[in-house]
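> Generate coordinates for the sequence data below:
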Amino acid sequence: MSNPDRSYYTALGGHPPQTQLMTDRAVFTEAYAVIPKGVMRDIVTSALPFWDATRAWVLARPLSGFAETFAQSILEIGPGGGSDRPEPDAGVQGVLFVVGGSVTVTLGGRDHDLATGGYAYLPAGSGWTIRNQGDRPATLHWVRKRYEPVEGLDHPEAFFTSDDAVAPTPMPGTEGRWATTRFVDPADLRHDMHVNIVTFEPGASIPFAETHVMEHGLYVLEGKAVYRLNRDWVEVEAGDFMWLRAFCPQACYAGGPGRFRYLLYKDVNRHPALPGGML
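So this is what the prediction gives:
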């Protein structure tokens, strides 16, 4: 069941009038990109092979010298739309997070209904399908990463849950003002990516410049904040996407008046790949 009080940003598409100023917050640098909600228009959508009644806003894809481990898209699936061949690469795993409407994901002959706030982890090669069986469009995030198997570790299994079914874990020393909804146990080394939800209460912050090897995709689901990205402070709000390469310094202040929440991708639990390989 979805929480009727839970809402996520979904107002995408359309075009502004010719009278609108072109000045915007969009920026692409050597360390990060900000794709604000105002640039996610009809003209930048993609059609995907074997998807019906669906359009996609591709937010991130591997770029040499930038973020190289993942792709992330927003999908808008019309009534009756979806795909019987959604994932074109048997080596790629995925996470779905529904921000509007509902979809049915079929895996192993079993249907799983995902309402707003629904979350699915779909292992590489699992052969899932997806349909919007409702009477209005469904909007969801699709995060994809090539799975990196490790000898001696089983592959992770599929699971289906929701934002409301997982209790956020407070960050130490924050009295719950900064918390992370972790859909995967951090100690489960079978997983090589985490897609979590981070929540800040008004006025809460990341009080230091995180600088680390993990790449990030951050889609703002709710609220607003001032985010430190590399050397810059930028304002972000619900509907904006931040794309960070490894080692990009990051911190933030939640601006209020409500909570600040974002969907976060990061690569985890694997040795850095080194050139050359074994002799």
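> going forward, measure contacts between C-alpha atoms and count neighbours the same way
Fine.
> Tell me which residues of stretch 258-275 come out buried.
By neighbour count on 16 or more other CA atoms under 10 Å, the buried set for stretch 258-275 is 259, 260, 261, 262, 263, 264, 265, 266, 267, 268.
> tell me how far it is from the chain's mean position?
Distance of stretch 258-275 from the chain centroid (CA atoms, centre = their mean, to the nearest Å) equals 10 Å.
> What of stretch 267-277?
Offset of stretch 267-277 from its chain centre (CA atoms, centre = their mean): 23 Å.
> What of stretch 28-48?
Between the centre of stretch 28-48 and the centre of its chain there are 14 Å (CA atoms, centre = their mean).
> what sits up against it?
12-15, 24-27, 54-59, 66, 229-230, 236, 238-246, 248 (CA atoms under 8 Å, 6 or more residues apart in numbering).
> before we move on, back to that, if you look at the buried residues of stretch 258-275, which of them are in strands?
Within these, residues falling in strands by DSSP state E are 260, 261, 262, 263, 264, 265, 266, 267.
> Roughly how far does the last one sit from residue 53?
Pointing back at residue 267 there. Going from residue 267 to residue 53 by CA to CA, to the nearest Å gives 31 Å.
> To compare against the first, here's the next sequence to fold:
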Amino acid sequence: MAKPTYYAPTGGHPGQDQLLTDRAMFTDAYAVIPKGTMRDIVTSNLPFWEGTRLWVLSRPLSGFAETFSQYIMEVQPGGGSEHPETDAQAQGVLFVVEGELTLTLGGTEHVLDTGGYAYIPSGSDWTLHNRAEKTARFHWVRKAYEAVPGLPAPDPIITNERDVSPVEMPGTEGRWSTTRFTDPQDLRHDMHVNIVNFEPGGVIPFAETHVMEHGLYVLEGKAVYRLNQDWVEVEAGDYMWLRAFCPQACYAGGPGRFRYLLYKDVNRHMPLTLSKR
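Coordinates of the predicted model:
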């Protein structure tokens, strides 16, 4: 596998000579947030974070996707937080797409460079700082942990994509593979954040239709993605947000690899009342 590359937004603002027409769309079944919408005017800030701004890609919406939120965080040199998470129920995944960050988790310091991955269990004591000389950007996926009596809480995971071997999908001759940071058989986990990889010409050859909600951020390449009844062109920097049971498939049509960071909820009974979510 060649050395991974990742797209990260830098903000800015389009000139007055730009056309308004874009690929952004929001439907009952899915949303597409193209990279061109991630401008300075739509950034947010968070309490207890210094030298940091973020783009909110998704958040729980009643009647749409309800299990998770996803941010792209941008941390300037010297920035970061001593109290990054204010929700004791929230577990998180960090994935670094640019720069270097110092994560202190349970009193142990870890340096996460590009491709770095961290799973942080709910209720953890952690801090995050940019002690390098360049701006760092990372994805932060958050979900309220659904504890199960008799199952212990998951352990932290600190790794890097370069240290995880992709698993080929059966019968695809290596054209479709998944970089799994969490063991799919570990029922302590109620969410997975993986990287899905396609070689040029690789396909999902059927319309996946399932209960799992998805956030898909395109790290590299381009493709045509089938979302519900629509074929949508996507490229590095675009984000797709899918509610449960939205049919999905894709064709990697570019000259290079097509890869995306994928969130999905897993391994739990379906809540029978909305108040239990």
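> what angle do the strand ranked longest in structure 1 and strand 260-267 make?
The strand that spans the most residues within structure 1, counting by DSSP E, is strand 70-83. Orientation check (axes from the mean of the first three to the mean of the last three CA atoms, to 10 degrees): strand 70-83 of structure 1 against strand 260-267 gives 100 degrees.
> which residue numbers in structure 2 go with the next helix or strand after strand 70-83 of structure 1?
The helix or strand immediately downstream of strand 70-83 of structure 1 is strand 92-100, counting by DSSP states H and E. Using TM-score structural alignment, strand 92-100 of structure 1 corresponds to residues 90-98 of structure 2.
> Relative to residue 85 of structure 1, how far out is the counterpart of residue 70 of structure 2 in structure 1?
Under the alignment (TM-score structural alignment), residue 70 of structure 2 pairs with residue 72 in structure 1. Relative to residue 85 of structure 1, residue 72 of structure 1 is positioned 18 Å away (CA to CA).
> What of residue 201 of structure 1?
From residue 201 of structure 1 to residue 85 of structure 1 the distance is 40 Å (CA to CA).
> okay, these two: which has more neighbours?
For residue 201 of structure 1 versus residue 85, neighbours defined as other CA atoms under 10 Å are more numerous around residue 201 (20 against 13).
> list the contacts for the alignment partner in structure 2 of that one?
Residue correspondence, TM-score structural alignment: residue 201 of structure 1 in this structure matches residue 199 in structure 2. When contacts are counted by CA under 8 Å, 6+ apart, residue 199 of structure 2 touches 174, 175, 176, 252, 256, 257, 258.
> Quick check, the fourth one in contact with residue 202.
To tie it back to what came earlier, the one meant is residue 252 of structure 2. Yes: if you go by CA atoms under 8 Å, residue 252 of structure 2 and residue 202 touch, sitting 5.4 Å apart.
> more crowded one of these two?
Counted by other CA under 10 Å, residue 252 of structure 2 and residue 202 do not tie: residue 252 has more neighbours, with 25 against 21.
> how about that one, what's its partner in structure 1?
When structure 1 is aligned by TM-score structural alignment, the residue opposite residue 252 of structure 2 is residue 254.
> That match touches residue 205, doesn't it?
Yes: between residue 254 of structure 1 and residue 205 there is a contact under CA under 8 Å: 6.0 Å.
> Wait, a strand at residue 244 of structure 2?
No: if the criterion is DSSP: H, G, I helix; E, B strand; the rest coil, then residue 244 of structure 2 is coil and not within a strand.
> you'd agree it is up against residue 210?
Yes: in this structure, residue 244 of structure 2 is within contact of residue 210 by CA under 8 Å, at 6.3 Å.
> of the two, who's got more company?
Applying other CA under 10 Å to residue 244 of structure 2 and residue 210 shows that residue 244 carries more neighbours, namely 18 against 12.
> which residues sit in contact with the more buried one?
By CA under 8 Å, 6+ apart, the contact set of residue 244 of structure 2 is 29, 64, 65, 210, 211, 212, 213, 214.
> Map the fifth one across to structure 1 for me.
Put plainly, it is residue 211 of structure 2. Using TM-score structural alignment, the partner of residue 211 of structure 2 in structure 1 is residue 213.
> before we move on, what about residue 32 of structure 2?
Aligned partner of residue 32 of structure 2 by TM-score structural alignment: residue 34.
> how many other residues sit next to residue 28 of structure 2?
Other residues near residue 28 of structure 2 come to 11 when the count uses other CA under 10 Å.
> what's the burial count for the equivalent of residue 154 of structure 2 over in structure 1?
Following TM-score structural alignment, the counterpart assigned to residue 154 of structure 2 within structure 1 is residue 156. Neighbour count of residue 156 of structure 1, defined by other CA under 10 Å: 17.
> ok, now which ones touch residue 156 of structure 1?
With contact set as CA under 8 Å, 6+ apart, residue 156 of structure 1 has these partners: 123, 190, 191.
> any idea how far the match of residue 32 of structure 2 lies from residue 110 of structure 1?
Between residue 34 of structure 1 and residue 110 of structure 1 the computed distance is 38 Å (CA to CA).
> coming back round to it: so the match of residue 70 of structure 2 makes contact with residue 62?
No: between residue 72 of structure 1 and residue 62 there is no contact under CA under 8 Å: 9.7 Å.
> out of these two, which sits in the busier spot?
Between residue 72 of structure 1 and residue 62, counting by other CA under 10 Å, residue 72 is the more crowded of the two (25 against 13).
> need the contact list for the residue nearest to that one when sequence neighbours are not counted.
Nearest non-adjacent residue to residue 72 of structure 1, counting by CA to CA, 6 or more residues apart in numbering: residue 143, 4.4 Å away. Counting by CA under 8 Å, 6+ apart, residue 143 of structure 1 makes contact with 70, 71, 72, 73, 94, 95, 96, 265.
> One more: residue 221 of structure 2?
With contact set as CA under 8 Å, 6+ apart, residue 221 of structure 2 has these partners: 235, 236, 254, 255, 256, 257, 258, 259.
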